[in-house]
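Q: Got a predicted structure plus its sequence, pasted below:
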Amino acid sequence: MTAYIDVDVRPILRAGGEPFSIIMDAVDRLAPGQGVRLIASFRPVPLLSVMARKGFAHTDRPLDGGDWEVLFSPLAAEDAGQEDAGAGLAFEQWPDPVVTLDNRELDPPEPMVRILAAAEELGPGETLSALLGREPIFLFPELEKRGFRWLGGFTPDGSTYQLSVRAPL
């Protein structure tokens, strides 16, 4: 049976913060076989694919008041590396970006608008790269609706979110 450490990011989200680095710090501290019990004020869809790439399966359920509990359980070694449909191929297999955007200084929703417009101009299988000042959580479902795959994460210092988007083949 998996032992879980609890990570409640609701206070961070209520304060307008980005909890991604806190979650990743918790994941980095896990002992072999341990998982994470995440409590958030929304279903963290973008995080599901990030954790899948890190070797974790998930189960989630809504809680009272609109909050969510997500259990991230380590996959068996032979299952590790399976990708979530939203994340797509492993990053190493993607071609170099044909478009690079620096959206760090733009206010929402402009980064999302620029990325979606640039993505629509990509040829089959082409990629774009974007730098953002925050995690674009509202962009992910829009990309997926349009058939695009994405990979992303914060730089080690937490100041920039790096996003790669790949057009459908």
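A: Ah, there it is.
Q: going forward, measure contacts and count neighbours with C-alpha atoms only.
A: Will do.
Q: Can you report how many residues neighbour residue 153?
A: Residue 153 has 17 neighbours, counted by other CA atoms under 10 Å.
Q: mind listing what residue 137 touches?
A: residue 46 (CA atoms under 8 Å, 6 or more residues apart in numbering).
Q: element containing it, please.
A: If you go by DSSP states H and E, residue 137 is not part of any helix or strand.
Q: Second structure follows, compare the two:
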Amino acid sequence: MTQYIDVDVRPILRAGGEPFSVIMSALENLAPGQGLRLYATFRPIPLFAVMQKKGFAHTEQSLEGGEWEVLFTPAETQSEEHAVAASSFDNWPDPAVTLDNRDLDPPEPMVRILAEADKLGPGETLSALLRREPVFLFPQLEKRGFRWLGGFTSDGTAYELTVRAPS
């Protein structure tokens, strides 16, 4: 099981600083098989591609106040541990609804996910597979009070999203 080193760059960001060098320094100090748990004041989308090139997959979770927790896992262990990493976010229940939206064109995946999410009971989850990261969906989920976590599958062919209804 991957051990994660915590890197909280929120104070740097709040002070107007640039945390990239801190993140890269932490990355260089990881032991083989270790991962990085990053806390940020925003969803660090540009960092995802950098970390992927360095051999790390990611899963992410929005936190209260628009902040984010992102787990960067060495790609060779990510597929084995995806379920473990996902379940570590509050031990979310198995999905009540499973959607495969890979064959749909935008905006249908977003429309379908929002419609099904609105039907969830308190604390229930839904799981969806998509062709791409649903960046326009995230603000809509946030407005409705939903939490989510997601990331690309280890083979990079789909984005796997889990959405949790407010409790």
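A: Here it is on my side, so go on. Please read these numbers as outputs of a predicted model, since none were measured by experiment.
Q: Need the TM-score between these chains.
A: A TM-score of 0.55 describes the superposed chains when it is computed by TM-score structural alignment, normalised by the length of the second structure; 110 aligned residues with a CA RMSD of 3.6 Å.
Q: On the three-state scheme, the most centrally placed residue in the second structure is what?
A: Centroid check for the second structure by CA atoms, centre = their mean gives residue 60 as the closest residue, at 2.0 Å. Three-state assignment for residue 60 of the second structure (DSSP: H, G, I helix; E, B strand; the rest coil): strand.
Q: I'd assumed residue 159 was in contact with it.
A: No - in this structure, residue 60 of the second structure is not within contact of residue 159 by CA atoms under 8 Å, at 11.8 Å.
Q: any residues in contact with both of those two?
A: 150-151.
Q: sorry, back to before: spit out the contact partners of the residue nearest to the centre of the second structure.
A: So residue 60 of the second structure contacts 68-71, 148-151 (CA under 8 Å, 6+ apart).
Q: Strands - which of those land there?
A: Counting by DSSP state E, the contacts of residue 60 of the second structure place 68-71, 148-151 in strands.
Q: follow-up on the earlier one: could you redo the contacts of residue 60 of the second structure as a markdown table and give each row distance to residue 19 of the second structure?
A: As requested, the contacts of residue 60 of the second structure are exported to a markdown table (distance: CA to CA, whole Å):
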| residue | distance to residue 19 of the second structure |
| --- | --- |
| 68 | 15 |
| 69 | 15 |
| 70 | 15 |
| 71 | 16 |
| 148 | 24 |
| 149 | 23 |
| 150 | 23 |
| 151 | 22 |
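Q: show me the residues around whatever residue of the first structure lines up with residue 124 of the second structure that make contact.
A: Residue 124 of the second structure maps onto residue 126 in the first structure when the alignment is built from TM-score structural alignment. Residues in contact with residue 126 of the first structure, defined by CA under 8 Å, 6+ apart, are 95-98, 166-167.
Q: ok, which pair from those residues is furthest apart?
A: Farthest pair in the contacts of residue 126 of the first structure (CA to CA) is 96 and 167. Separation: 12.5 Å.
Q: Common neighbours of those two, please.
A: With CA under 8 Å, 6+ apart as the test, residue 96 of the first structure and residue 167 both reach 126-127.
Q: Compare these two and say which one has the larger neighbour count.
A: Looking at residue 96 of the first structure and residue 167 with other CA under 10 Å, you find the greater number of neighbours at residue 167, namely 20 against 12.
Q: distance of the more buried one from residue 115 of the first structure?
A: 12 Å (CA to CA, to the nearest Å).
Q: Please name the nearest non-neighbouring residue to residue 102 of the first structure.
A: Leaving aside its sequence neighbours, residue 102 of the first structure sits nearest to residue 131 (CA to CA, 6 or more residues apart in numbering; 4.8 Å).
Q: residues contacting that neighbour?
A: By CA under 8 Å, 6+ apart, the contact set of residue 131 of the first structure is 101-104, 160-163.
Q: I'd assumed it was in a strand, is it?
A: Yes - counting by three-state DSSP, residue 131 of the first structure falls inside a strand.
Q: From residue 52 of the first structure, how far out is it?
A: 23 Å.
Q: what's the angle from the longest helix seen in the second structure to strand 147-152?
A: If you go by DSSP state H, the second structure has its longest helix at helix 75-87. Helix 75-87 of the second structure and strand 147-152 are oriented at 160 degrees to each other (axes from the mean of the first three to the mean of the last three CA atoms, to 10 degrees).
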